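Asks: Sequence unavailable; structure follows:
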């Protein structure tokens, strides 16, 4: 039945990693709890709640619920746990730190990494999307990405970044194809980017907690709203299904909150 479930998921628009996660979850449940009944499902949920973060718990439960739908046992579906939203953004690189890192990478001749950081912060690209950028996209100024639901999201490359990136590519003799490559001429990996960013954070004495790929996507959103306060447009640019997801960027980071309190509260 699990194999049939896997084949069923493979035909949907779900990402490969999501399919793997759902199948693993169901397999784990069946191996450890055996029979699919309300008592066992609640026991499994209890185990998840005690051992994992709410987001992970809900991801596992989503896999279980998909399986229950597939086996026509919808009545047994398990409720998700409530994810408590923090009233501040965590671990977002500050604009000053972003500019410092970018400047240092340029001064020290790490051109490719200078552009990787700049592209993430100036386009709002997810790190997996960054790897799809080609020299041809720099010329036209955008890249069209297809989301799970078959929707198109356009990733715009701002003019100042385009101009400088074109010069860089010209110097490298790169006129077509992917632009972010490793020393073997292959596309760099998302894991490679994450570990190299940690290395630079250490090298330049920065807080490693805020120097990671998704942090620059957060920075893009924060900077965009600071300069152009249009939440609906930002939701489109970020590729968010719901404007509610984008709303978090209206919140201050914890360090911003601290600065405001230090400045304002003098009684």
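Replies: Okay, I see it. On a predicted model such as this, the values are computed, not experimentally measured, just so you know. Numbering: from 1, shown residues only.
Asks: only C-alpha atoms for contact and neighbour calcs from this point on.
Replies: Will do.
Asks: what residues are up against residue 122?
Replies: Applying Cα atoms under 8 Å, 6 or more residues apart in numbering to residue 122 gives the contacts 157, 158, 161, 220.
Asks: ok, the last one to residue 120 distance?
Replies: Distance from residue 220 to residue 120, counting by Cα to Cα, to the nearest Å: 8 Å.
Asks: Residue 116: which of the contacts of residue 122 is nearest?
Replies: Ranked by distance to residue 116 (Cα to Cα), the contacts of residue 122 are led by residue 161 at 11.1 Å.
Asks: I'd guess the closest one is in a helix, am I close?
Replies: Yes. When DSSP: H, G, I helix; E, B strand; the rest coil is applied, residue 161 is found to be in a helix.
Asks: Which residue ranges of the protein form strands?
Replies: Using DSSP state E, the strands of the chain run over 142-146, 152-156.
Asks: wait, which of the ones you listed is closest to residue 91?
Replies: Closest approach to residue 91 among the strands of the chain (Cα to Cα): strand 152-156, 24.0 Å.
Asks: Give the buried residues for that closest one.
Replies: For strand 152-156, the neighbour count (16 or more other Cα atoms under 10 Å) marks 153, 154, 155, 156 as buried.
Asks: Residue 105 reaches residue 117, doesn't it?
Replies: No. With contacts counted by Cα atoms under 8 Å, residue 105 stays clear of residue 117, the gap being 9.2 Å.
Asks: Counting neighbours, go ahead and name the busier of these two.
Replies: residue 117 (22 against 18; other Cα atoms under 10 Å).
Asks: residues contacting that one?
Replies: So residue 117 contacts 102, 216 (Cα under 8 Å, 6+ apart).
Asks: then this one, side by side with the first:
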């Protein structure tokens, strides 16, 4: 496992991805039990077992970890195909975070005296960044008015509005943060997905927002929908989000099925 972890690191996988793969592999080894020899039959049996116990998305995620491990071991011919699913381009109403709900989350965080959490939420929502990119928000870069991200051999630039730039610098000044990362934990480590997620979840009662809607990545989806509704520029949005595929960006801009239903109801020209 140590060598596999090193292999993933050298392939420049993110730390969270490496931890996820290692956890998923433990599940595979537990399935194997004492008989550790593997062949196509046992791998397919494992896939069937996963399908019985996990959602399709989880199954495919765990198979991705397994296939990486098989590649590492030199058994590419044993790799397992993912479970095919029909892409759902409709946003689920129960998971759509509205602008009003987002604002209630920010207000709830401020009311709880959690100014850093409130600013984290606002920063993600107005820039559309990934949570993993919060660590690039340093005093030095914010002063420049843009955030330059170098990750996995890729480079992209995040633009800041004048308002969020001012708030970030005021927060850093109040916390006496003169250089380096602005969003840090009490131990001085950069904020990550797990601790931000748990802090956001704790706001659900005070904000009156369903827990299903409260997770950091949903703020990125909210940004994408608002940006597209404002500009109708899908290509520009893909650049802002750092997507290499417009198909991915289309998912981010999906409307709910309810909205599509209202649009269909207005199409009276074909009615007899």
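Replies: Structure's in. What do you need? The structure displayed is predicted, hence computed values, not measured ones.
Asks: Residue 85 of structure 1: which of the contacts of residue 122 of structure 1 is nearest?
Replies: When the contacts of residue 122 of structure 1 are ranked by distance to residue 85 of structure 1 (Cα to Cα), residue 220 comes first, at 20.8 Å.
Asks: so what corresponds to residue 211 of structure 2 in structure 1?
Replies: Matched by TM-score structural alignment, residue 211 of structure 2 corresponds to residue 208 in structure 1.
Asks: what's around that match, how many residues?
Replies: 15.
Asks: Quick check: it touching residue 194?
Replies: No. Judged on Cα under 8 Å, residue 208 of structure 1 makes no contact with residue 194 at a distance of 10.6 Å.
Asks: of the contacts of residue 122 of structure 1, closest to residue 49 of structure 1?
Replies: Looking across those and measuring by Cα to Cα, the closest to residue 49 of structure 1 is residue 220, at 33.1 Å.
Asks: how about the nearest residue to residue 209 of structure 2, chain neighbours excluded?
Replies: Using Cα to Cα, 6 or more residues apart in numbering and skipping the chain neighbours, the partner closest in space to residue 209 of structure 2 is residue 101 (6.3 Å).
Asks: which one in structure 1 is aligned with the one you found?
Replies: Using TM-score structural alignment, residue 101 of structure 2 lines up with residue 97 in structure 1.
Asks: Structure 2: which residue goes with residue 112 of structure 1?
Replies: Structural correspondence for residue 112 of structure 1 with respect to structure 2 (TM-score structural alignment): residue 116.
Asks: OK, contacts around that match?
Replies: Here residue 116 of structure 2 is in contact with 171, 183 (Cα under 8 Å, 6+ apart).
Asks: Roughly how far does it sit from residue 12 of structure 2?
Replies: Per Cα to Cα, residue 116 of structure 2 is found 30 Å from residue 12 of structure 2.
Asks: I'd like the distance between the match of residue 101 of structure 2 and residue 70 of structure 1.
Replies: 48 Å.
Asks: Could you count how many residues lie near residue 2 of structure 2?
Replies: 8.
Asks: mind listing the helices for structure 1?
Replies: Using DSSP state H, the helices of structure 1 run over 2-10, 16-33, 38-51, 54-70, 95-107, 111-123, 127-130, 135-140, 159-172, 190-203, 213-227, 231-238, 243-246, 254-264.
Asks: closest to residue 87 of structure 1 out of these?
Replies: From those, taking Cα to Cα, the stretch that ends up closest is helix 254-264, at 8.8 Å.
Asks: what does the closest one contact?
Replies: By Cα under 8 Å, 6+ apart, the list of residues contacting helix 254-264 of structure 1 reads 88, 89, 90.
Asks: Not counting its neighbours along the chain, what's nearest the last one?
Replies: Right, residue 90 of structure 1. Nearest residue to residue 90 of structure 1, sequence neighbours excluded (Cα to Cα, 6+ apart): residue 253, at 6.0 Å.
Asks: OK, contacts around the spatially most central residue of structure 2?
Replies: Among the residues of structure 2, the one closest to the centroid is residue 217, at 4.2 Å (Cα atoms, centre = their mean). Shown in contact with residue 217 of structure 2 (Cα under 8 Å, 6+ apart): 130, 131.
Asks: could you measure it against residue 141 of structure 2, distance?
Replies: 23 Å.
Asks: Residue 21 of structure 2 too?
Replies: Where residue 141 of structure 2 is concerned, residue 21 of structure 2 sits at a distance of 32 Å (Cα to Cα).
Asks: Same check on residue 183 of structure 2?
Replies: From residue 183 of structure 2 over to residue 141 of structure 2 (counting by Cα to Cα), the distance is 13 Å.
Asks: between these two, who's got more neighbours?
Replies: residue 183 (23 against 16).
Asks: Please say which position in structure 1 the more buried one maps to.
Replies: Using TM-score structural alignment, residue 183 of structure 2 pairs with residue 180 in structure 1.
Asks: Let me know how buried the alignment partner in structure 1 of residue 84 of structure 2 is, in neighbour terms.
Replies: Per TM-score structural alignment, the equivalent position to residue 84 of structure 2 in structure 1 is residue 82. Residues near residue 82 of structure 1, counting by other Cα under 10 Å, number 10.
Asks: The spatially closest residue to residue 82 of structure 1 that is not a sequence neighbour - how many residues pack around it?
Replies: Closest residue in space to residue 82 of structure 1, ignoring its immediate chain neighbours: residue 54 at 7.1 Å, by Cα to Cα, 6+ apart. By the criterion of other Cα under 10 Å, residue 54 of structure 1 has 17 neighbours.
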